[in-house]
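Novice: pasting the sequence and the predicted coordinates here, then a few questions.
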Amino acid sequence: MSSIPEFAELLAGATKSAVHLEMRDVYFANPRFHAWTDGERVDWDDRASWWRPYHQTVADAVARGVTVRRARIVSEPVTDYIAWEYFQTRANVEAGEVVRWLPRHQAWDLLLPGTDLWIFDGRLMRVHHFSGDGEWISKELCDDAAIVGQHAAAFEQVWQRAIPHDQYEVK
């Protein structure tokens, strides 16, 4: 595939489901993470201060009947970045995502993809590539039914073991 649509376009085209698998303990740094490490906290009562276009894109998809699930495989004790993601996950949940966490030591016997990914309607996969320090490198699409099916099956194995966000405790 020569041109890779942006995430919002891919999610807008989904009719049933979008699943996201995250497996890194550190992603690229951003100003919101640094503000959090400096002690700033989101005022959850001031939605305009934290609601982003991403959240609206998810909320729109969920309103159309698309189920959006995110599973995160994390090392414990968690990194500062994952602790921040855990804190920020409230925004994802309020947008309509269902989020679960799987401690890495509970995933040792699963055959997992080599990188983070999104799968839309079980038929199209967007793969994310990062450098060792978590910087974004590139993305690619895959619509090969066999490959997407293998990755979708891996996601479902993670999902079955993972702990719902409201029950997971950051360690």
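Specialist: Looks like it came in fine.
Novice: from now on I want contacts and neighbour counts done on CA atoms only, so please keep to that.
Specialist: OK.
Novice: the helices in the protein, which residues?
Specialist: Ranges of helices in the chain, per DSSP state H, are 7-13, 31-37, 47-50, 53-63, 80-95, 145-161.
Novice: and here is the other one:
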Amino acid sequence: MAQSLSNFTDLIRSVERSAVHLEMRDVYAIPNEDERFAAWRQGHRLDPDDRESWWRPWLDVVQEITAKGVRLRRARIVSEPPSEYIRYEHSFTFTNVAAGEEIRWLPRRLSSGLALPGNDFWLFDGRLVQFNVFDGDGHWVHTDQTDDQATAGLCSDAFEAVWERAIPHDKYTA
């Protein structure tokens, strides 16, 4: 299934209690990040005091939904030493935290023994799972959604197991 940013924004705005996101890849090839990634490679870093320069409109949506009481958590399973992309991602994650997301990092070596789904996912209100499927080079392929309760339970358990072991963003160094 193809999904537009506006469809996803509508979906996350419909959340009433919680949204969790598990990311398990070391590289994402997201076309709208190409310029920012290239600038980061050349030494550009986001200024913590210049909120207007941060990633919009996503951070506005994060602020909106967390202000209405939705708990938004993201966990990232990463190889160490981290890939260049993960170091880039880590460099601006403070903006997500400032907007209201809770973010933790789990070194991949600490994930052995955890039952994990095969794809990154979002879990909305513990009932709707959205899998984001990527190819081997990190390009988004498609999105699958299910409200199957067994699948939602598996994803919830996997996320909570990762969350319990993971390191809060302010304590993790990439």
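Specialist: Everything's here; your move. Note that the structure is predicted; figures quoted are calculated from it, not measured.
Novice: now for H165 of structure 1: which residues touch it?
Specialist: 98-101 (CA atoms under 8 Å, 6 or more residues apart in numbering).
Novice: ah, wrong one, I meant D125 of structure 2
Specialist: 15-19.
Novice: sorry, back to before: can I get the contacts of H165 of structure 1 in a markdown table including distance to S2 of structure 1 and neighbour count?
Specialist: Formatted as a markdown table, those follow (distance: CA to CA, whole Å; neighbours: other CA atoms under 10 Å):
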| residue | distance to S2 of structure 1 | neighbour count |
| --- | --- | --- |
| V98 | 31 | 17 |
| V99 | 31 | 23 |
| R100 | 33 | 22 |
| W101 | 34 | 24 |
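Novice: select from those every entry located in strands.
Specialist: Judged by DSSP state E, these include 98-101 as members of strands.
Novice: make TSV from those residues and add distance to R161 of structure 1 to it.
Specialist: What follows is these, written out as TSV (distance: CA to CA, whole Å):
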residue	distance to R161 of structure 1
V98	14
V99	12
R100	9
W101	9
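Novice: out of the residues you listed, which one sits closest to Y81 of structure 1?
Specialist: W101 (14.3 Å; CA to CA).
Novice: what do we get in structure 2 for that closest one?
Specialist: Correspondence of W101 of structure 1 to structure 2, assessed by TM-score structural alignment: W105.
Novice: what lines up with T146 of structure 2 in structure 1?
Specialist: T146 of structure 2 maps onto C142 in structure 1, by TM-score structural alignment.
Novice: and that match, how many neighbours?
Specialist: C142 of structure 1: 14 surrounding residues under other CA atoms under 10 Å.
Novice: and what of I12 of structure 2?
Specialist: Neighbours around I12 of structure 2, by other CA under 10 Å: 21.
Novice: ok, it to L5 of structure 2 distance?
Specialist: 10 Å (CA to CA, to the nearest Å).
Novice: try F159 of structure 2
Specialist: 23 Å.
Novice: so which of those two has more stuff around it?
Specialist: Neighbour comparison, F159 of structure 2 and L5: the larger count goes to F159, with 26 against 10 (by other CA under 10 Å).
Novice: now the more buried one: how far from T93 of structure 2?
Specialist: 19 Å.
Novice: before we move on, what about L110 of structure 2?
Specialist: 21 Å.
Novice: looking at the ones in strands among the contacts of H165 of structure 1, which two lie furthest apart in space?
Specialist: V98 and W101 (10.5 Å).
Novice: so R123 of structure 1 makes contact with I147?
Specialist: No: using CA atoms under 8 Å as the test, R123 of structure 1 is too far from I147 to be in contact (9.5 Å).
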